[in-house]
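J.: I'll drop the sequence and a predicted model, then ask my questions.
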Amino acid sequence: MGNLLLASLALGVGVLAFVLRPLWKDAKGTALALALALLGGTAGLYALLGTPDALDPELVEAPKTLEQAIVQLERKLEDEPGSVEGWVLLGRSRASQEAWPQAVAAFEKAHALLPDEADLMIEYADALMRASEDGRFPAKAVALLERAVERQPTHQRGLFYLGAQRLQAGQPAEAAEFWGRLLPLVDAQTADALRPQLAMAREQAGLPPLPEPEPAAAGPTLTVTIELAPALAAKLAEGDTLFVFARTTDGAGLPVAVKRLPATGFPLQLTLSDADGLMPAQKLSMQAKVRLMARVSKSGDAGAAPGDLEAEPVELAVADGAAATLVIGKVVE
């Protein structure tokens, strides 16, 4: 059993090395996303292969290497070809070995079983690109990327790859359009890395220079952690939008700060400051206390609607570094 866990640990490290940096934080609230997260851990193969001690030792021998563990996974998939989680794990395993044709074959099987999952489309397209001799996205990969972003317009990795593909194809204006959509979705560190690429695409397309980023807002910054109650995890869907508001305590007027982002990756942490305000005359920094609210919108609109998911409001004194946690735990009736 120890050898199997070591093999699983090696796979976990490989998968983590394969997963890209902050840009790729696109976990979805679907059953597959949960499976992908679990299978990316150190005991992914252990979970799928089961406990060797409980099996006939003549039929199954505990793997001593990663390759042996993968071979056992392949044998298991012969018996359970409908396991999308197994095919995804096999694809990621082969990707960690840079065995791209084998990774493509595994992701193709997974995609056939779950054709509408955006994350899976992106991984499949990535493997197709890496398996190509010229290092470019083949037509099938481009179609997968476009379909993934059509289904989920804020998919960060999809937007990035489509921008890169368009630049490869000599279409810098379209590259700039995709990367321009991506820029406001990413964190500050990732934005700093993306801006030179976006500026280059705009220059090649003959577009005006990219505006300089706004300076960091003066005044207090609040840190807000958003959690999703486990009982509502199954109600989260692709394309849902998370709104986080800071309002005056009496609820009058527009929010003094608001953020809109994809409803993915819970629990997540964000900040609210004057930079997130809607009206210069009503700033967060002007308030002694605010009421924090969070809502997952099914329509993408800021207003509450039946079926949306929301948290109980929390009041917080406005001070730099003040922090609060909101738990999305009820369905709007």
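T.: Ah, there it is.
J.: Could you use CA atoms for every contact and neighbour count after this?
T.: Noted.
J.: Now do the strands in the protein.
T.: 222-228, 241-248, 257-262, 268-272, 289-297, 309-311, 314-317, 323-331 (DSSP state E).
J.: dump the residue contacts of residue 130.
T.: Shown in contact with residue 130 (C-alpha atoms under 8 Å, 6 or more residues apart in numbering): 100, 136.
J.: same thing but 10 Å
T.: By C-alpha atoms under 10 Å, 6 or more residues apart in numbering, residue 130 lies in contact with 95, 98, 99, 100, 101, 103, 104, 136, 137, 138.
J.: Counting neighbours, which of these comes out on top?
T.: The most crowded member of the contacts of residue 130 is residue 103, carrying 28 neighbours; neighbours defined as other C-alpha atoms under 10 Å.
J.: does that residue really touch residue 131, like I thought?
T.: Yes. Between residue 103 and residue 131 a contact is recorded at 8.7 Å, counting by C-alpha atoms under 10 Å.
J.: so what sits against both of those two?
T.: Going by C-alpha under 10 Å, 6+ apart, residues that sit against residue 103 and also against residue 131 are residue 95.
J.: To residue 169, which of the strands of the chain lies closest?
T.: Among the strands of the chain, the nearest to residue 169 by C-alpha to C-alpha is strand 257-262 (28.8 Å).
J.: Now do the closest one and strand 289-297, the angle between them.
T.: For strand 257-262 and strand 289-297, the angle between their directions (axes from the mean of the first three to the mean of the last three C-alpha atoms, to 10 degrees) works out to 20 degrees.
J.: Columns mean neighbour count on top of the strands of the chain, output as a markdown table?
T.: Listed next are these as a markdown table, based on neighbours: other C-alpha atoms under 10 Å:
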| stretch | mean neighbour count |
| --- | --- |
| strand 222-228 | 19 |
| strand 241-248 | 24 |
| strand 257-262 | 20 |
| strand 268-272 | 16 |
| strand 289-297 | 24 |
| strand 309-311 | 23 |
| strand 314-317 | 16 |
| strand 323-331 | 18 |
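J.: and residue 111, which of the ones you listed is closest to it?
T.: Taking C-alpha to C-alpha as the criterion, strand 257-262 is the member of the strands of the chain that comes nearest to residue 111, at 23.2 Å.
J.: got another, please set it beside the one above:
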Amino acid sequence: MVSLPFLLLAGALVVAASFVLAWPLRAQRGLFFGVVVAIPVLALSLYRVVGTPAGLEPAQRETPRTLADAVARLEADLERDPRQAEGWRLLGRAYREQERVGEARDAFARAAKLAPDDVGAQLEYAESRAQADPRLHFDEEATAILERILRDDPRQERARLFLGIARRQAGRNAEAAETWEPLLDRLGPEAAAGLREQIELARKDGGLAPLDRAVAEAPEAAAAGGVRIRVALDPEFAARVRLDPRASVFVIARIPDGPPMPVAAQKRSVAELPLSLTLDDGDSPMPTQKLSQLREVEILARISASGNAMPREGDIASEAVRIALPSSDTVELTLGAGD
């Protein structure tokens, strides 16, 4: 309960303020006392409608000690204001930790409805539908969400992975293999080997010929002068700093000791980290200066709060890595190391 002294003090302050505001009307005694009474009543009514009276309770000011306490606090907050997309996502993750998969799906559904253009919210909702399914299958609605995400941005790797699973579960084996294959040159050796095995099975079940072994074992990115890159946040930095998930992440290849203009670049977001990608000639901003024409490049990543590709004060950059081309290795970039 809110303490009595606090209530008395707050009430006295409101009454005093109402006297000050009504003082110019003192010549009209009826109107004067009417205003003095009306202002506290209106203030209390307005606070109960748009304020957070529960926030005055001591329990609301204490840090939750358990996940159950945090969930209860979040549930109460969302009951007061259900328009918080991020709040519903947090609640969905908490429910998932508690293995309340049906309630997690419903919470993610609320978030997805509130943020229809947020790829992260849509992905979590699609995944939660599969997790809540007794057979762990992606249903038609989840599949439609994944198809829409990939149609808008074919580089969304999680959506591509999930969509391949959804199509495989639905018996659309050839389509599943086709969906997964672009991921092979974006993954590390172990992950690529595991996915390649699943692709071969899907191709076999779909009546397709096996993958060409030369292509499977020597990624086409290297043959075309492309560079495979993996970008991640430094764990200690990620634990200390809260980044805007919408902030831009630029992954850049440039000429060593040359002009700052990149010879290839992609723009992603913090929400996608960690991410794997391939820079190639298709990412070059200058058709006369292609990545495949160079013998050596410098690779780096940078988080830009301004969304500008050119460096700005306050940007968070990785160490630049110099490599010789062509290269079949994956360049590992870490953002925030040493910051």
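T.: All right, it came through fine. Everything quoted here is computed from the prediction, not taken from an experiment.
J.: Helices along the stretch 1-150 of structure 1, start to end?
T.: 2-18, 31-39, 44-49, 66-79, 84-96, 100-113, 118-131, 139-151 (DSSP state H, counting those that start in this stretch).
J.: And the longest one, what does it pack against?
T.: So that's helix 2-18 of structure 1. Using 3 or more C-alpha pairs under 10 Å, 6 or more residues apart in numbering; DSSP states H and E as the contact test, the elements touching helix 2-18 of structure 1 are helix 31-39, helix 44-49, helix 66-79, helix 84-96.
J.: buried set for that helix?
T.: Counting neighbours by 16 or more other C-alpha atoms under 10 Å, one finds that the buried residues in helix 2-18 of structure 1 are 4-16.
J.: quick one, it and helix 66-79 angle?
T.: With the same axes, to 10 degrees as the criterion, the two stretches helix 2-18 of structure 1 and helix 66-79 enclose an angle of 90 degrees.
J.: Ok, the fifth one next?
T.: Per the same axes, to 10 degrees, the angle that helix 84-96 of structure 1 makes with helix 66-79 is 150 degrees.
J.: Repeat that for the second one.
T.: Relative orientation of helix 31-39 of structure 1 with respect to helix 66-79: 150 degrees, computed using the same axes, to 10 degrees.
J.: quick one: helix 31-39 of structure 1 to helix 118-131, angle?
T.: If you take the same axes, to 10 degrees, helix 31-39 of structure 1 sits at 60 degrees to helix 118-131.
J.: whereabouts in structure 2 does helix 31-39 of structure 1 align?
T.: Helix 31-39 of structure 1 corresponds to no residue of structure 2 when matched by TM-score structural alignment.
J.: got a list of contacts for that helix?
T.: So helix 31-39 of structure 1 is in contact with 8, 11-12, 15, 26-28, 30, 40, 44-48, 84-86, 88-89, 92, 114, 117, 119-120, 233-234, going by C-alpha under 10 Å, 6+ apart.
J.: which of the residues in it are buried?
T.: Buried residues in helix 31-39 of structure 1, counting neighbours by 16+ other C-alpha under 10 Å, are found at 32, 33, 35, 36, 39.
J.: quick one: stretch 45-65 of structure 1 to chain centroid distance?
T.: Average the C-alpha atoms of stretch 45-65 of structure 1, do the same for its chain, and the two points are 32 Å apart (C-alpha atoms, centre = their mean, to the nearest Å).
J.: again with stretch 69-77 of structure 1
T.: Shown here is stretch 69-77 of structure 1, whose average C-alpha point lies 28 Å from the average C-alpha point of the whole chain (C-alpha atoms, centre = their mean).
J.: before we move on, what about stretch 44-63 of structure 2?
T.: Centre to centre, stretch against its chain (C-alpha atoms, centre = their mean), the figure for stretch 44-63 of structure 2 is 30 Å.
J.: cool, stretch 302-312 of structure 2 as well?
T.: When C-alpha coordinates are averaged (C-alpha atoms, centre = their mean), stretch 302-312 of structure 2 and its chain have centres 18 Å apart.
J.: ends of it, how far apart?
T.: Using C-alpha to C-alpha, to the nearest Å, the end-to-end distance of stretch 302-312 of structure 2 comes out at 10 Å.
J.: again with stretch 292-310 of structure 1
T.: So stretch 292-310 of structure 1: terminal residues 11 Å apart, C-alpha to C-alpha.
J.: Roughly how far does residue 141 of structure 1 sit from residue 132 of structure 1?
T.: With distances defined as C-alpha to C-alpha, the gap from residue 141 of structure 1 to residue 132 of structure 1 amounts to 10 Å.
J.: And those two? Which one has more around it.
T.: Under the neighbour definition other C-alpha under 10 Å, residue 141 of structure 1 and residue 132 were set side by side, and residue 141 has more, 23 against 13.
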